[in-house]
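A.B. asks: compute the structure for the input listed below.
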Amino acid sequence: MSDFGRKGLGDQLKEKAQPDSTKSTLDQTKESASGLYDRAAGAVQPDQNKSATQQLGDSTRSTKDDASNQGQGILASAQETIGNAAQAVSDTLQGKK
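C.D. replies: All right, here's what the predicted structure looks like:
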């Protein structure tokens, strides 16, 4: 059961289980918009006002979001390293130091 105005865990799991390639653009857009709303609602609603299942869903999503952000940091770092290496090779080939 979800809190008023919030996505239930069942709905969230169902959305994640179905591949985006099988969803219409409209369905993907609705899921994205409702997901953003749900994240915002979860962030402003105090934990003591959430049901146990809503707390579980929010804490699980928070952990996943943190891991995703760390992954993006690693990706950005790797891209920077590759870009610097490419520039060094280009400079070497052009005789620059």
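A.B. asks: CA only for contacts and neighbour counts going forward, please
C.D. replies: Fine.
A.B. asks: name the element the residue most central in space within the chain belongs to?
C.D. replies: Centroid-nearest residue in the chain, with CA atoms, centre = their mean: residue 65, separated by 5.1 Å. Assigned by DSSP states H and E, residue 65 belongs to helix 52-93.
A.B. asks: how about this one, so we can line them up?
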Amino acid sequence: MSAVKRLQRELHQLWSALRATPWVTAAPLDADTAAGLLEWHCDVLLGDAPQARRLHVVLRFPDAYPAQPPRVHLHTPFPHPNVLPDGTVCLSVLEAG
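C.D. replies: As a prediction, the model looks like this:
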């Protein structure tokens, strides 16, 4: 199955699941194009209003997805041992191989 077909299927599953989680939003850059499906933007709200903090995350899926993992980049500064200074998220599950 191609990465685009897999991501289309996962997009529909995700949208169903996100109805129950209003503190998370996620969508491809453009659900109508193959290139747009390979880049997703997600927002996660941490904490309660009015002090809630929004984390913006970008996932870039390779053409070989799911055999190769996406690259995950945090665009909101967030100090964490698994987040590099440039926002790259480092987890063993995100390593190819």
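A.B. asks: TM-score for these two?
C.D. replies: The TM-score (TM-score structural alignment, normalised by the length of structure 1) is 0.25; 43 aligned residues with a CA RMSD of 4.3 Å.
A.B. asks: just to revisit the earlier point, and the helix holding residue 65 of structure 1, how far out from the chain middle?
C.D. replies: Chain-centre distance of helix 52-93 of structure 1: 11 Å, with CA atoms, centre = their mean, to the nearest Å.
A.B. asks: which strands and helices sit next to that helix?
C.D. replies: Contact partners of helix 52-93 of structure 1 among helices and strands, from 3 or more CA pairs under 8 Å, 6 or more residues apart in numbering; DSSP states H and E: helix 9-17.
A.B. asks: if you set the cut-off to 10 Å instead, what comes out?
C.D. replies: Applying 3 or more CA pairs under 10 Å, 6 or more residues apart in numbering; DSSP states H and E, one finds that helix 52-93 of structure 1 contacts helix 9-17, helix 25-44.
A.B. asks: the inter-axis angle of the longest one versus helix 9-17?
C.D. replies: If you take axes from the mean of the first three to the mean of the last three CA atoms, to 10 degrees, helix 25-44 of structure 1 sits at 130 degrees to helix 9-17.
A.B. asks: tell me how far helix 25-44 of structure 1 lies from the chain's centre.
C.D. replies: Distance of helix 25-44 of structure 1 from its chain centroid, counting by CA atoms, centre = their mean, is 11 Å.
A.B. asks: and that helix with helix 52-93, angle?
C.D. replies: Using the same axes, to 10 degrees: helix 25-44 of structure 1 against helix 52-93 is 110 degrees.
A.B. asks: show me what helix 25-44 of structure 1 is packed against.
C.D. replies: Counting contacts by 3+ CA pairs under 10 Å, 6+ apart, helix 25-44 of structure 1 is packed against helix 9-17, helix 52-93.
A.B. asks: return the set of buried residues in the shortest one.
C.D. replies: Along helix 9-17 of structure 1, these residues count as buried under the neighbour rule (16 or more other CA atoms under 10 Å): residue 9.
A.B. asks: who does it touch, helix- and strand-wise?
C.D. replies: Contacting helix 9-17 of structure 1 under the criterion 3+ CA pairs under 10 Å, 6+ apart are the following elements: helix 25-44, helix 52-93.
A.B. asks: how far away is residue 72 of structure 1 from residue 10 of structure 1?
C.D. replies: Separation of residue 72 of structure 1 from residue 10 of structure 1 (CA to CA, to the nearest Å) stands at 28 Å.
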